[in-house]
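1. Can you look at this prediction? I've put the sequence above it.
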Amino acid sequence: MTRLDVLGAINEDVVARVRRAPALGETVADGVLQHQPGGKGANQAAAAARLGAQVRMLGAVGRDAAAAQMRAALESAGVDVSAVQTVDEPTGTALIVVDEAGENSIVVCPGANARIDPDRFERDAAVPVLAQLEVDGAVVDHLARTSTGLFALNVSPARELGQLLWDRTGLFIVNEGEYAALPRLATAPLVALTLGADGAVLLRGGRRVAEAPSAPTSVVSTVGAGDAFAAALTVALLRGLDDEVALRAACAVGAAAVADERSQPALAPLDAYLG
């Protein structure tokens, strides 16, 4: 079985579903409130586990009721939470507005995610890592420095990367805005670039080696789609699938995610998305 350590944020998502998002200074009064497990790290860990990988979550939660709920959600997805740290900060929270087209705006309150101690992780350095940038950059750097297996990085939210991450990252996963913000990605060894409704492309050294369309679907929420895509592509490549097959599978998983209102959507094993 494919093994994967996922480093990243664990959040409680507080979601308001509205017909349209309010403009600055405006109030809309038709919201429907939901509380659900989220955080880019937790979303990707849950997706990878549901797709069939053996996943361990590397992150932190607080000592509050949300912490128990977030741990339970990960465990129900099949994720090993033994490395999730408990710290003296509230569990992270994301405030999310989703409109009737499924588009979203998000404010993240990091809480416990800002207090991860990378020295407390006891792990096999050879196990591949999938990370994002919702946690302290020093923690991401530590995992990149101490890992010997594949280091995959979802560059979200986008920020400037230090030389260590450029040297160690074997797979960058970005959307169009993130790609435009980091011109150096054009020469990176392997980049997956998501194009929304237009699917995704895979670039090796700036050369397009695979492309895949977005699978037809009804858009309910785009909150967890990028995370499901990142998890699926990483797992598919670790399984040894060729570029085109892996990318098509990841796009199919992303399409399944946007048809689900949850940040951690229900997914079938990866083989269900091949073909």
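-> That came in fine, so what should we check first? Numbering: from 1, shown residues only.
2. CA only for contacts and neighbour counts going forward, please
-> OK.
3. neighbours around Ala72, how many?
-> Here the count is done by other C-alpha atoms under 10 Å, and Ala72 has 15 residues near it.
4. three-state assignment of it?
-> Using DSSP: H, G, I helix; E, B strand; the rest coil, the structure places Ala72 in helix.
5. do you know how far it is from Ala158?
-> Separation of Ala72 from Ala158 (C-alpha to C-alpha, to the nearest Å): 29 Å.
6. Now do the buried residues in the longest helix anywhere in the chain.
-> Taking DSSP state H as the criterion, the chain has its longest helix at helix 243-258. Of the residues in helix 243-258, 243, 245-258 count as buried by neighbour count, 16 or more other C-alpha atoms under 10 Å.
7. any idea which of those is closest to Asp5?
-> Ala250 (18.5 Å; C-alpha to C-alpha).
8. want to compare, so here's the second one:
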Amino acid sequence: MGKIAVVGSINMDVVNRVERHPLPGETVSGLETAYIPGGKGANQAVAAARAGAQVLMIGAVGQDPFGGPLVEALGKAGVNTAGVLEKEGTSGMAFITVDAHGENNIILSPGANGRLSAEDMEAGLIGAAGGSGGAGLGGVLLQNEIPWETTAAAVRRARTYGAAVYLNPAPARKVEDEVLALVDVLVVNETEAAAISGLEVASREHAEAAAEWLLGRGVGEVIVTLGAAGVVYASKEGERISAPAFRVEAVDTTAAGDTFIGAYAAARDRGASVQEALRWANAAAAIAVTRPGAQSSIPSADEVNRWLENRG
């Protein structure tokens, strides 16, 4: 097992619960408001750590009252926070509205995340890799809530260390072919797959076609997450897997994708097969959607194992 470094965002999530999402120009009454540590980078770091991996977070918080609690929450989840910097100004924030069906919409305010530079990333990865040789670094998890220039630089640097590169380009954006060719595992939902490939992704067949397109751009493995419809997996070696999702009553889908990615990376890092890792990650995500919040919803390895045992 190697160390997993996560380069990405750290947010305070301001979660408002409503019966239904408002229409444009409409005001609706909220049911409750909660402040919960989140951010796609931090969520994936917590998911990987709770799944049993050794994880270092590389990111930034602000000098506002949220910075300290955000770093503390990562530490309590077992994440090494030596790579988290303090920047002038505010921490990143996500304003999340969750309806009675567990569906959410999100507004991001990047704050310190938007000031995480390629130089910051470089220093963090050198520490994670145990020096310039990189022998201690097994994988690098990346998203799209920090400057794209920093993320793209991290893809290139991770490859020089021989670390597996996991990229989740969310929020959705076009990714240059030169970057795609350096990605070992690309994890996308329907929206992100469509944004990168330019193809319509409205069905499993569409997802499979988008995965083939992405493999053609040099990606090593593609995972397209389809929510309740499960996931589609394809690799350049020719492996094709369709993994069903577990049926649960969703309370809050926030961080479900992040939970899947962190759990999958941790499972692969400890030697699980692709099939085993997909099932394990699907189970972790299924548990997460039955609970409110982002990091607060992410299960431990013991919880996932017990949950799977109960399902045979």
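-> Yes, it's here. All values derive from a computational prediction rather than experimental measurement.
9. and of the buried residues of helix 243-258 of the first structure, the nearest to Gly38 of the first structure?
-> The shortest gap between Gly38 of the first structure and any of the buried residues of helix 243-258 of the first structure belongs to Ala257, at 13.2 Å (C-alpha to C-alpha).
10. and the closest one, what pairs with it in the second structure?
-> Here Ala257 of the first structure is matched to Ala288 in the second structure, going by TM-score structural alignment.
11. Could you pull up the residues touching its match?
-> Asp252, Thr253, Ala255, Ala256, Thr259, Ser297, Ile298, Pro299 (C-alpha atoms under 8 Å, 6 or more residues apart in numbering).
12. Ala42 of the second structure versus that one, what's the distance?
-> Using C-alpha to C-alpha, one gets 15 Å for the distance from Ala288 of the second structure to Ala42 of the second structure.
13. where along the stretch 1-150 of the second structure do the helices fall?
-> Under the criterion DSSP state H, counting those that start in this stretch, helices of the stretch 1-150 of the second structure are mapped to 40-50, 67-76, 118-128, 148-160.
14. Most tightly packed of those helices?
-> Among the helices of the stretch 1-150 of the second structure, ranked by average contacts under mean count of other C-alpha atoms under 10 Å, first place goes to helix 40-50 (a mean of 31).
15. Can you name the residues in contact with it?
-> Helix 40-50 of the second structure is contacted by residues 5-11, 54-57, 74, 77-79, 141-143, 145, 255, 258-266, 294-295, 298-301 when judged by C-alpha under 8 Å, 6+ apart.
16. so of the residues you listed, which ones are in strands?
-> Using DSSP state E, Ala5, Val6, Val7, Asn11, Val55, Leu56, Met57, Leu141, Leu142 are the members of the contacts of helix 40-50 of the second structure that sit in strands.
17. since we're on Pro65 of the second structure, how many residues are nearby?
-> By other C-alpha under 10 Å, the burial measure for Pro65 of the second structure, its neighbour count, is 10.
18. hang on, the earlier thing: could you point out which of the helices of the stretch 1-150 of the second structure sits nearest Ala195 of the second structure?
-> Ala195 of the second structure lies closest, by C-alpha to C-alpha, to one member of these: helix 148-160, at 15.2 Å.
19. what's the offset of that closest one from the middle of its chain?
-> Distance of helix 148-160 of the second structure from the chain centroid (C-alpha atoms, centre = their mean, to the nearest Å) equals 16 Å.
20. packing partners for it?
-> Identification of packing neighbours for helix 148-160 of the second structure by 3 or more C-alpha pairs under 8 Å, 6 or more residues apart in numbering; DSSP states H and E yields helix 118-128, strand 137-142, strand 164-167, helix 177-180.
21. Using JSON lines, lay out the ones you listed together with distance to Glu88 of the second structure.
-> Output for those, formatted as JSON lines (distance: least, C-alpha to C-alpha, whole Å):
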{"stretch": "helix 118-128", "distance to Glu88 of the second structure": "14"}
{"stretch": "strand 137-142", "distance to Glu88 of the second structure": "23"}
{"stretch": "strand 164-167", "distance to Glu88 of the second structure": "28"}
{"stretch": "helix 177-180", "distance to Glu88 of the second structure": "30"}
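22. Let me know which of the ones you listed is the nearest to Met93 of the second structure.
-> Nearest to Met93 of the second structure, of all those, is strand 137-142, at 18.4 Å by C-alpha to C-alpha.
23. for Thr91 of the first structure, what are its contacts?
-> Counting by C-alpha under 8 Å, 6+ apart, Thr91 of the first structure has contacts 10-12, 60-64, 66-67, 110-113.
24. hmm, 6 Å instead?
-> Val61, Gly62, Ala67, Gly111, Ala112 (C-alpha atoms under 6 Å, 6 or more residues apart in numbering).
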